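just coords:
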């Protein structure tokens, strides 16, 4: 049985904050965790964790998608159905309050497209706060960087295979100084905008690579 966060004394930024939502789960979902990690069940994500014998550190939401809420024995935060923020947003906030810098989101895609889009927007919120988040989808992971550099060694758990797609798009109105090195198609200090599709379906060629932006926010989606 996993210990509660308070029992681990983890309110610092060494570990990973895992958010398990009510969306679709894929084979790459991580169900083992390290000391120092925080596990948050977001509404119906609690059902997934229960099915794998995992006790979260925190359960929160408006509980419109959970199968049962009786006697969980888990610290619980209940929110109204009518509110300004999504349950996943509130969960990310709790993780940031607890000092986490890295977020991994499962069950945040599939199902309703508006929920998927809002979770991509959530990546921007987390990134704006100086953190890094990874949204796991169907054989893809989506992340964002702001005025920063990204390489594959930043990503928990996975390494790409040669030939896998990596797409780079501008989330902000414009992104300046976009440099991509080590992928099949490289760029040097270019400008991208959020109305451009340049950057879709780049390719990993089996060597170290870097993606950087001087000013702006990039969406990076890479194939597993």
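Perfect, I can see it now. In this text, all values refer to a predicted model and were calculated from it rather than measured experimentally.

alpha carbons only for contacts and neighbour counts from here, please
OK.

check which helix or strand covers residue 127.
Using DSSP states H and E, residue 127 sits within helix 113-128.

so which elements touch that helix?
On a contact count with 3 or more CA pairs under 8 Å, 6 or more residues apart in numbering; DSSP states H and E, helix 113-128 meets helix 87-97, strand 132-136, strand 140-146.

ok, and here's another one to check against it:
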């Protein structure tokens, strides 16, 4: 399924059915007021008083009551079982940025699946918002006003190299690889900048930098995969 359901020049909030801080949902909606739910994320959105504009997924987790409240026009049923609802939703939107809440926490298998989805060549870049951190696939250079001592973790999902500035342990000259050298628990010595020489690097930052990273994404065009 590659049909675009949402195509616009503004960011979108994507809600999953996992652990969700209502403050994170409020912050995401302040930047991205159009809300898309991934299947059972519709139940979560309504629980927090937010009516999703669209629901995308195989619809095996959305309650009958939620379906009735939203109406059939908002529901996009994608029956295939080869991909997650997170993946299905990202394939259906083309926007400058997706802010994804409710996809981290609780089950570790769901978190690992979410990281796998970030690696896929979707139309839109995505930031995953967790309880304490944000995660994104480094697909273009970013600069973040990190503070001295902030934890900056870099996890390679494949072999990748890159360049950093403002980290206690720079990554230039390293070959990062999930089976060998990883880059978790690095620390900022001040504002930092990061660039990878190809796809495959997950950046994990303190959640306090969410809006700064959002600004970085929406000011820079996303390169073609």
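In hand now; what should we look at? Note that the structure is predicted; figures quoted are calculated from it, not measured.

what's the helix holding residue 127 of the first structure in contact with?
88-89, 92, 108-110, 132-135, 142-146, 217 (CA atoms under 8 Å, 6 or more residues apart in numbering).

the residues you listed: which two are farthest apart?
Greatest spatial distance among the contacts of helix 113-128 of the first structure (CA to CA): 110 and 146, at 25.8 Å.

quick one, which of those two is more surrounded?
Between residue 110 of the first structure and residue 146, counting by other CA atoms under 10 Å, residue 146 is the more crowded of the two (24 against 16).

contacting residues around that one?
Going by CA under 8 Å, 6+ apart, residue 146 of the first structure touches 127, 128, 213, 215, 216, 217, 218.

can you do 6 Å?
By CA atoms under 6 Å, 6 or more residues apart in numbering, the contact list for residue 146 of the first structure reads 216, 217.

and residue 100 of the second structure, by the same measure?
With CA under 6 Å, 6+ apart, residue 100 of the second structure has these contacts: 14, 15, 128.

let's see 10 Å
12-16, 24-25, 28, 35-38, 86, 90, 126-130, 134-135 (CA atoms under 10 Å, 6 or more residues apart in numbering).

ditto for residue 160 of the first structure
Residue 160 of the first structure neighbours (CA under 10 Å, 6+ apart): 152, 166, 204, 205, 206, 207, 222, 223, 224.

can I have the buried ones of those as a PyMOL selection?
Of these, the buried ones go into a single PyMOL selection, burial set by 16 or more other CA atoms under 10 Å:
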select buried, resi 166+204+205+222+223+224
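
could you report the neighbour count for the residue mapped onto residue 45 of the second structure from the first structure?
Aligned counterpart of residue 45 of the second structure in the first structure: residue 49 (TM-score structural alignment). Around residue 49 of the first structure there are 18 other residues, counting by other CA under 10 Å.

just the one 4 residues further on next, same as before
Using other CA under 10 Å, residue 53 of the first structure has 12 other residues around it.

and for residue 119 of the second structure?
19.

can you find the partner of it in the first structure?
In the first structure, residue 119 of the second structure lands on residue 124 (TM-score structural alignment).

what's the distance between its match and residue 203 of the first structure?
24 Å (CA to CA, to the nearest Å).

go on, residue 26 of the first structure?
Distance, residue 26 of the first structure to residue 203 of the first structure, by CA to CA: 23 Å.

which of these two has more neighbours?
With neighbours defined as other CA under 10 Å, residue 26 of the first structure and residue 203 compare such that residue 203 has more, 19 against 16.

mind checking what residue 107 of the second structure lines up with in the first structure?
Checking TM-score structural alignment: residue 107 of the second structure goes with residue 112.

number of residues surrounding its match?
11.

what's near enough to touch it?
Residue 112 of the first structure sits next to 23, 24 when contact means CA under 10 Å, 6+ apart.

and the longest strand for the second structure?
Secondary structure of the second structure per DSSP state E: the longest strand is strand 183-196.

buried stuff in it?
183, 186, 187, 188, 189, 190, 192, 193, 194, 195, 196.

the first structure: which residue goes with the last one?
Pointing back at residue 196 of the second structure there. Aligned partner of residue 196 of the second structure by TM-score structural alignment: residue 213.

so which bit of the first structure is stretch 210-222 of the second structure matched to?
Going by TM-score structural alignment: stretch 210-222 of the second structure matches no residues.
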